[in-house]
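Chemist: need a 3D model of the following:
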Amino acid sequence: MAPFTPFFSEGLYQNMRRVCSESEESIHYCSFPQVEGERNERIEQSVARMMTIIDLARNIRERHNKPLKSPLREMIVVHPDVNFLDDIAGKLKEYVLEELNVRSLIPCNDALKYASLRAEPEFSVLGKRLGKSMGVVAKEVKAMSQIDILEFEKAGEVTIASHCLKLSDIKVVREFKCPDGLTDKEVDAAGDGDVLVILDLRLDESLYEAGVAREVVNRIQKLRKKTGLEPTDAVEVYFESLDEDKSISQQVMNSQELYIRDAIGSPLLSSTLMPPHAVILGEESFHDISKLSFTIYLARPALVFKSDAILLLYGGNTKSVHGLETYLLSRDHSNLKSEFQLGDGKITVDAIEGFPARNVVLGEHVFLTVGDSVLRTKGL
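Modeler: Take a look at the predicted model:
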């Protein structure tokens, strides 16, 4: 990058000079920028702790083989600093929930509610300073009760064996206490001695269904890439369950319909709705995905005809119905879509032998996609 970076930055600077008065002739004549304003150390510390929280929660997920695609119900963040908890439950909350795929976040400043406390001396800090007194001080630090530790954290210092120890001199370790009636497979925690993160690992029906939906969307996106489709390429996606009991996958598709539609940009269609003239661009079968097996089909948008309405349009002549369908199927789909848009939802067809021109109305005689037909049926 070194050979062209100076020229690139100079080009950007010269463009900026057009709207900036009293600027230097070249960026290479400018002084290095100076920091303006004061650093907000509290925000920096909160963001650093937030990153720690995310790492700790991911460690819990990995320990229990819970991938990020599987949503979890709740996480609890335990820390005595109320300001930090306010940041985590406020400005940083949405980011944490999105990164960890957790439904809710509960801050807690009661250090003894979910953890037991013990104190450890920071030997690397105290060793040189205390010398021979280190052994006595270390023994008393380790003997501190949980109440003593809480008071120490609140005061910020404690005197032991005539030595004043600060927060940086003693490491407070928080060890998770599993709630009564639960096991560590249902609720688990991780901490770094400063903050404790607790994850509720129990899955209910809604969480399971949301997790399956994310897995399905992930497989669809990978299949699109494998098929060589661009993000802007319009396709219809069909789903076929390979399980003997298809009710589970059907329940998931129904409950997660809106999420899947938003994620893939179109409805996820049952393979039974695929018309015979659909052109399949790619397909792949998946097995034992969240205990389900299924096949995904990617197909070009396919027209759906309302035969009864077309039959009425042509006075009951079945041959003309077939002729109109054949004619429309022979047309380029994108051009046909444009014609309907220009015609305010209708086009004039005069290509049917023996019949004068007829107005074919979108949504009344034909749909441009199977998805449009399904959404109209559902009143959407």
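Chemist: can we go C-alpha only for contacts and neighbour counts from here?
Modeler: OK.
Chemist: wait, what's in contact with residue 208?
Modeler: The contact partners of residue 208, by Cα atoms under 8 Å, 6 or more residues apart in numbering, come to 70-71.
Chemist: is it fair to say it lies in a helix?
Modeler: Yes - using DSSP: H, G, I helix; E, B strand; the rest coil, the secondary structure at residue 208 is a helix.
Chemist: so what's residue 84 up against?
Modeler: Contacts for residue 84 (Cα under 8 Å, 6+ apart) come out as residue 46.
Chemist: relative to residue 150, how far out is it?
Modeler: With distances taken as Cα to Cα, to the nearest Å, residue 84 is found 17 Å from residue 150.
Chemist: burial measure for residue 137, as a count.
Modeler: 20 (other Cα atoms under 10 Å).
Chemist: mind giving me the packing neighbours of the helix or strand containing it?
Modeler: Per DSSP states H and E: residue 137 is located in helix 134-142. When contacts are defined as 3 or more Cα pairs under 8 Å, 6 or more residues apart in numbering; DSSP states H and E, helix 134-142 sits against strand 115-121, strand 157-160.
Chemist: please give me the structure for this one as well, since I'd like to look at both together:
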Amino acid sequence: MEHLSIYLKFPLLDRPGESLLVWTTTPWTLTSNVAAAVHPELTYIRVRQNGEVYYLAEARKEVLRGDYEVLGKLRGEKLLGLRYRGPYDELEVQRGVEHRVIPWREVSEAEGTGIVHIAPGCGKEDFALSKDFGLAVIAPIDDLGVFSEGFGPLAGREASEVSEEIVRDLKEKGLLYSTEMYAHRYPVCWRCGTELLFRLVDEWFISMDELRWRIMEVAKQIRWLPEFGLDRELDWLRNMGDWMISKKRYWGLALPIYECPQCGSFQVIGGKEELKERAVEGWEKFQGHSPHRPWVDFVKIRCPECGSLVPRIPDVGNPWLDAGIVPFSTLRYLEDRSYWEKWFPADFITECFPGQFRNWFYAILAMSTVLENRPPTKLILGHALVRDEKGEEMHKSKGNAIWFDEAAERMGVEVMRWIFARQNPFVNLNFGYTVGEEVKRKLLTLWNSYGFFVTYANVDKINPLSYELPLQNRSLLDRWLIAKLQLLVGTSREALEQYNVMALTRAVEDFLDDLSNWYIRRSRRRFWKGEDDTDKRAAYKTLHEALVTLAKVIAPVLPFLSEEIYQNLVRSVDPSAPESVHHCDYPEPDESLVDHKLLQDMDLVMRLVRMGRAARKEAGVKVRQPLSRIWVFVDEKEKEAVETFKDQILEELNVKEISFLEHPSEVRKCSVKPNLPLLGPKYGGDLPKVRRALELLDPEEVATRVAEGRKVPLDLDGRRVELLPEEVLVEMEAKEGLKVLEEDGYVVALDTRITEELKDEGLARELVRRIQNLRKKAGFNVTDRIVLSYRAPERLKRALRRFGDYVMAETLCLEMREGEPEGEACSAESIEGLEVQLGISRASGSHS
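Modeler: Okay, the predicted model is just below:
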């Protein structure tokens, strides 16, 4: 922001006609000037201009207006001790003040004149200098920012409004040199943006000279998260000043300090009983009230030193003084020590660390050290701050503040909980509705998985708690999910024990991805099929176990969502179960249920499927379009896993056959050549030799070396050289009709050539998708059977003739009729440029 800045003269008393040239951006503080500061090691100049002589830093001579003559140079130390006439010596408050030049190494030659005006009653640094040099301290303004009595015509005026008047006054006195508007950083109220004024007041402090070292030893006995929290706390304790415990406020903890107005002695009252015993006036007005203003102020005691009547000081306690005593005041420390011992110290406390190292963390450490000389807690977790989605501080005045009630209503409190829980606590959280939507989608994966189970369990009227089915009697897919579930339980327990909730949420999200996008998708037909066989019951049993265990895992983070799942899946069918998910023991992992070989095999299968999908995407071939073959290159010991899960790979990738490659060169051609921009300057005229030597090597072997980050040896006419991996360019080209993808030594190759039969099957699959969308549009239940009517061109009719059974099975269609589309839902579709009209109706005997 911009303020009026002033260059003015401080006339030297012992050097007539000579002045210090001083600069300030706060003209109101000149009324309280008592000294001028220079840097003892900076170079200053003595200049003559218009018959007057000025002193200022050589580096700041640019502030001089007009021509001048340099009379000499001197170090700042030569100016120390010079006396000068202050700009407001005529004020009553300035009587007896001797103005002189003092040293200060913080004086800068980056702005101003290199000579700083010092007013200890108007600034923190200035006040500190007054302690060092015994300077007078003049406090000009009251608690409203208004000049006090003793400041002449300025008395009763607001300090923020007198700049122009001071400029006129200095000009009349012949002390004004020049003025200019100056843009700089200036403190403002964080709520309303009003500019702040520094005001000097008397406060009460606790000396930290000896106590700080004791607190540091206690702090070292606590576990800090993050670990750098301890370093920050120790740094604060080493460098902090005395602890200011009072505030000039009305509301707050009334400090029980009674300072005698006659002799200056003071007494600290330890409690109500002591106050009652020592009260000589006002107890009857206070009795029955809490020890706060105004009631406690009625009470007066007798000074033990001089016998005078003593009121309580008007100050209230710093809020952190009150907060620091929480480990004692809330646990009956004075009334029931055994009860306090039962609960002290706390297992864990948490607050944001940017400010609490010098506030609450420090306050409870100080109190606990003084009272017990031991830690108030076993662990302190400090977290970062909440910002808006752009990373900026939220403020009502900026219009970017989000109120809790609004966010809770709009995105839901469980979503908010997950947002906070999944955030790295040591990094600021950029909070907003975009973030909320992202997290909501993740939680919907859980809700949809739960909904899938409930839908089909209700249709089949099955209760997985009513029967036992040993894991060894279930499918490999079931055993894989239970193994993943046990890993999740182990990770979650360890994460919570380490106070790492973020790790829990990330593990849950990964598990939900496996649950929804692999297990449920791979198991859909097991739930759909009509017969109630062991495989179907195993699917229900496995999914039920996963959902119930997952509810227990997330219960500390999502209390309501987990309770909803638990009540419906457990309590509704087993009233003898614990009343709430929050009454259940937290799950413990069962290592006997973890088949590590199965987990490795399934990881391989999922990797190959992911690579196959990526190859399809790069080739521009939809997954619904069947392909004839896929080749895979895996380690010899991994072929068994591919054979075991062959059907899953083929189905996921919609491919007819899978074959193994003995070497990637079977499906792609490899070529290598020198990286000319790198090798040209290095080898110069030998570059052709490098090219020829590289051509003589096996390109596959060279490619392997480059992929592994190894050097490539070459023979240049009997001279051995080595090329760095980045100095060799490797190019891979798939053989005709194939799409090849390589990743970490694995290779997949898809035959992307589409025969007429494959094309027809692809059209049939597209028809299935359109019919399923129509089912949703019509609001049919997942179990409703339908009748399909259609009009289609010959190409689509052919696809239906070939793959009609597949279409009917997938859509629960009992009958297909060619003719005018009719039924509860109809639509016109375009499939690969072919126009088709569809209509569906609920089959006779089906009902919603």
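Chemist: and the TM-score between them?
Modeler: TM-score for the superposed chains, counting by TM-score structural alignment, normalised by the length of structure 1: 0.53, backed by 256 aligned residues with a Cα RMSD of 4.8 Å.
Chemist: quick one on the thing from earlier: give the buried residues for the helix holding residue 137 of structure 1.
Modeler: Residues 134, 137-138, 141 are the ones in helix 134-142 of structure 1 that count as buried (16 or more other Cα atoms under 10 Å).
Chemist: and among the helices and strands packed on helix 134-142 of structure 1, the most buried is which?
Modeler: strand 115-121 (a mean of 18; mean count of other Cα atoms under 10 Å).
Chemist: show residues contacting that one.
Modeler: In this structure, residues lying in contact with strand 115-121 of structure 1 by Cα under 8 Å, 6+ apart are 111, 138, 141-146, 149, 169-177.
Chemist: report the central residue of structure 1.
Modeler: residue 98 (5.6 Å; Cα atoms, centre = their mean).
Chemist: gap between the aligned residue in structure 2 for that one and residue 612 of structure 2?
Modeler: For residue 98 of structure 1, the aligned position in structure 2 is residue 651, judged by TM-score structural alignment. Distance from residue 651 of structure 2 to residue 612 of structure 2, counting by Cα to Cα: 12 Å.
Chemist: ok, back up a step: adding distance to residue 92 of structure 1, write the helices and strands packed on helix 134-142 of structure 1 out as CSV.
Modeler: As requested, these are exported to CSV (distance: least, Cα to Cα, whole Å):
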stretch, distance to residue 92 of structure 1
strand 115-121, 24
strand 157-160, 30
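Chemist: which one, of these, ends up nearest to residue 248 of structure 1?
Modeler: strand 115-121 (39.1 Å; Cα to Cα).
Chemist: just how off-centre is that closest one within its chain?
Modeler: Centre-to-centre, strand 115-121 of structure 1 and its host chain are 36 Å apart (Cα atoms, centre = their mean, to the nearest Å).
Chemist: same thing with stretch 89-97 of structure 1?
Modeler: On the basis of Cα atoms, centre = their mean, the separation between the geometric centre of stretch 89-97 of structure 1 and that of its chain is 14 Å.
Chemist: quick check: buried residues in it?
Modeler: The neighbour-count check on stretch 89-97 of structure 1 (16+ other Cα under 10 Å) flags 89, 93, 96-97 as buried.
Chemist: before we move on, what about stretch 140-152 of structure 1?
Modeler: 141, 144, 146, 148-150, 152.
Chemist: mind putting these into CSV with distance to residue 210 of structure 1 and secondary structure?
Modeler: Shown next, in CSV, are those (distance: Cα to Cα, whole Å; DSSP: H, G, I helix; E, B strand; the rest coil):
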residue, distance to residue 210 of structure 1, secondary structure
141, 48, helix
144, 46, coil
146, 41, helix
148, 45, helix
149, 42, helix
150, 40, helix
152, 44, helix
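Chemist: which among these gets closest to residue 35 of structure 1?
Modeler: Nearest member of the buried residues of stretch 140-152 of structure 1 to residue 35 of structure 1, counting by Cα to Cα, is residue 152, at 36.3 Å.
Chemist: of the buried residues of stretch 140-152 of structure 1, closest to residue 375 of structure 1?
Modeler: residue 150 (59.3 Å).
Chemist: the helix or strand where residue 190 of structure 1 lies corresponds to what range in structure 2?
Modeler: Assigned by DSSP H and E, residue 190 of structure 1 belongs to strand 187-191. Counting by TM-score structural alignment, strand 187-191 of structure 1 pairs with residues 738-742 of structure 2.
Chemist: the matching stretch vs structure 1, mean deviation?
Modeler: Stretch 738-742 of structure 2 differs from its equivalent in structure 1 by a mean of 1.1 Å after superposition (mean Cα distance after the TM-score superposition for structure 1).
Chemist: what's the strand holding residue 190 of structure 1 in contact with?
Modeler: Residues from elsewhere that reach strand 187-191 of structure 1, judged by Cα under 8 Å, 6+ apart: 56-57, 59-60, 174-176, 178, 196-202.
Chemist: again, but for stretch 687-700 of structure 2
Modeler: Taking Cα under 8 Å, 6+ apart as the rule, stretch 687-700 of structure 2 contacts 665, 670-674, 679-680, 714-716.
Chemist: cool, stretch 795-814 of structure 2 as well?
Modeler: Contacts of stretch 795-814 of structure 2 (Cα under 8 Å, 6+ apart): 760-761, 763-765, 767-768, 771-772, 783-788, 815-816, 834, 843.
Chemist: swap in stretch 289-305 of structure 1?
Modeler: So stretch 289-305 of structure 1 is in contact with 211-212, 215, 220, 224, 234-243, 249, 271, 275, 277-287, 325, 329, 333, 365-370, 373, going by Cα under 8 Å, 6+ apart.
Chemist: helices - which of these land there?
Modeler: For the contacts of stretch 289-305 of structure 1, the ones inside helices are 211-212, 215, 220, 224, 249, 325, 329, 333, 370, 373, with DSSP state H as the criterion.
Chemist: is it true that residue 447 of structure 2 lies in a helix?
Modeler: Yes - under three-state DSSP, residue 447 of structure 2 falls within a helix.
Chemist: let me see the contact set for residue 657 of structure 2.
Modeler: Shown in contact with residue 657 of structure 2 (Cα under 8 Å, 6+ apart): 628-630, 650.
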